[in-house]
Every structure is written in structure tokens, then in C-alpha cells.
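Trainee: Here's a sequence, model it:
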Amino acid sequence: MIRILLAEDDRVMREYLTRALERSGYSVAAVDRGTAAIPLLETEHFDLLLTDIVMPEMDGIELAQKAGELVPDLRVMFITGFAAVTLKAGKQMPQARVLSKPFHLRDLVLEVDRMFETESAHGGL
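Mentor: Below you'll find the predicted structure:
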């Protein structure tokens, strides 16, 4: 099963994304800030880091860079509501995907599926 580490400081968004991804067959560990994600990356296996960019303590770009040092083959997807931040993320982490808020849950799941070339259909989103 594909494991996703979700770092999102907004509780409602974090719970919403976790539920949608789990319903789509992914295993999700969710944290409320980048600094909380580092210990999990050091001790557990994840296939994807899905992170908000703008967060307190450590932003998503810093988290992704640190994650890349710890887990070189980890895939990264950023979610953000700020266009300027999207450009910064694209320059600093060109291999990462960026999904701009607002987005439909179906779009998020389709993007994750594409990253893993998942063939399964996802209904109900």
C-alpha cells in the first residue's frame, strides 16, 4: 500500500484530505507542521510527502528539502493557495508537483494516482 505523509497546519483541511486519500486506498499519516514530519521520515517509510507550503516553524519547501536528504527517492507534492509561493516551489523543487488551492478532492486523488500510475478507479469523490 502506498504511504503518504501529509503535513498541513489547517486542521479541517488536514482531516478532509486524510479522509479522501484513505477512501481512495492510500495509507496516510498526518501532521500539523513540518517539524512534526521529520521524526516520522526518520523512522517510517513513505512514498509521498504531501505538504502545504505556508506553515509555521518550517515551511513546506524546507520540509521537502530536508525530506529529500533523508529519503532521496521520496516523491513530493505541494499544496498552496498562494501563486507567488507556487513559483518559488517550482524553482526550488522542480521535480515536485504543485496543486493550487482551491482544488476538488478528485483532482488531488487524480494527481496522486498519476504520480504512482495507479490504474484503479476512484468513485464517490
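Trainee: C-alpha from now on. contacts and neighbour counts both.
Mentor: Fine.
Trainee: Just the buried positions in the helix or strand that contains Ala20, please.
Mentor: Secondary structure from DSSP states H and E places Ala20 in helix 11-23. Counting neighbours by 16 or more other Cα atoms under 10 Å, one finds that the buried residues in helix 11-23 are 14, 17-18, 20-21.
Trainee: Any chance of these in a markdown table with distance to Asp52 as columns?
Mentor: As requested, the buried residues of helix 11-23 are exported to a markdown table (distance: Cα to Cα, whole Å):
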| residue | distance to Asp52 |
| --- | --- |
| Arg14 | 10 |
| Leu17 | 11 |
| Thr18 | 13 |
| Ala20 | 16 |
| Leu21 | 15 |
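Trainee: ok, Met17 touching Leu105?
Mentor: For residue 17 the amino acid is Leu, not Met. Yes. Applying Cα atoms under 8 Å as the test, Leu17 and Leu105 come out as touching, 7.4 Å apart.
Trainee: let's see this one next to it:
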Amino acid sequence: MAFKEIIRSRAEQRKPDKQTSKLLFYLFTSTRGGFTRLRIIMLLLERSYNTHQLAQELELDYKAVQHHMKVLEKNNMVLKIGERYGAVFYLSTFLEVNIGALDMAIDKLDRKMNQKKVYL
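Mentor: Here you go, the predicted model:
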């Protein structure tokens, strides 16, 4: 998964605290939109975007991206500068400092997505 190489190149060799790991695992692996939120974070690692630009890059509905941005902003993963349509999103300092914990969440998400469901 290319996400892991990007994260590892930016991560410091510091173990994140338990609460931070729990939050990242929840946001990116325990909810249905986790993979989409991870894709958004990967784009924001490169540069800032507004909601419309993210929707175009991800080929998703504007309202869906808007929902994910609200979730990420509420959980201190991104910062919003500006108002309404022109608001631009950046990675938060909190996420940049704890980007290494995201690597573990990606591993878990990768395993989860590649599991075969067996119904008995």
C-alpha cells in the first residue's frame, strides 16, 4: 500500500500515546468512512485543498466529502481556514506530530480490507 511509505517517510521514531492510537484506529479503521478519510489525509499531506477540490480529486460527492471533513475537523485531524465554500483544509499539528500512529492504523485497515468474510 503506497499510503504506508508516505506515512513512514514523515513519521518520527516516537511511540504515540494510547489515546491517540485509539482515536486514529477509530477514525480510520472502525467506521465505514475510514478509508475515504485516509485518502483525504493522504491528499492533505501534499498540499491544502478546499472541499470542492477534494471531491474532484477523490471523485466523490461534495456532500460526502463535506461530511468527512467535519468528522476530521471535529477530531482535530485537520484545520480549516476560511469560511463556507472557500474554506481551505490543512493537516493539524496534532496529526503531523502523531503521524506515526497512522501507520499502525493503515496496517489494521489493510488487514481488514483484505479479510475474506466467511458466513457459516
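Trainee: Need the TM-score between these chains.
Mentor: Remark: TM-score between the superposed chains equals 0.29 [TM-score structural alignment, normalised by the length of structure 2]; 66 aligned residues with a Cα RMSD of 5.0 Å.
Trainee: Of the buried residues of helix 11-23 of structure 1, which is the nearest to Ala29 of structure 1?
Mentor: Distance to Ala29 of structure 1 across the buried residues of helix 11-23 of structure 1 (Cα to Cα) is lowest for Thr18, with 7.9 Å.
Trainee: picking up where we left off before, from the contact counts, what lies against the helix holding Ala20 of structure 1?
Mentor: Helix 11-23 of structure 1 is packed against strand 3-7, strand 27-31, helix 105-116, with contacts defined by 3 or more Cα pairs under 8 Å, 6 or more residues apart in numbering; DSSP states H and E.
Trainee: now the angle from the last one to strand 3-7?
Mentor: Angle between the axes of helix 105-116 of structure 1 and strand 3-7 is 130 degrees (criterion: axes from the mean of the first three to the mean of the last three Cα atoms, to 10 degrees).
Trainee: which of the residues in helix 105-116 of structure 1 are buried?
Mentor: Buried-residue list, helix 105-116 of structure 1, by 16+ other Cα under 10 Å: 106, 108-113.
Trainee: Tell me the spacing between Leu72 of structure 2 and Asn114 of structure 2.
Mentor: Distance of Leu72 of structure 2 to Asn114 of structure 2, given as Cα to Cα, to the nearest Å: 25 Å.
Trainee: ok, the two, which is more surrounded?
Mentor: Remark: of Leu72 of structure 2 and Asn114, Leu72 carries more neighbours, 19 against 8, as counted by other Cα atoms under 10 Å.
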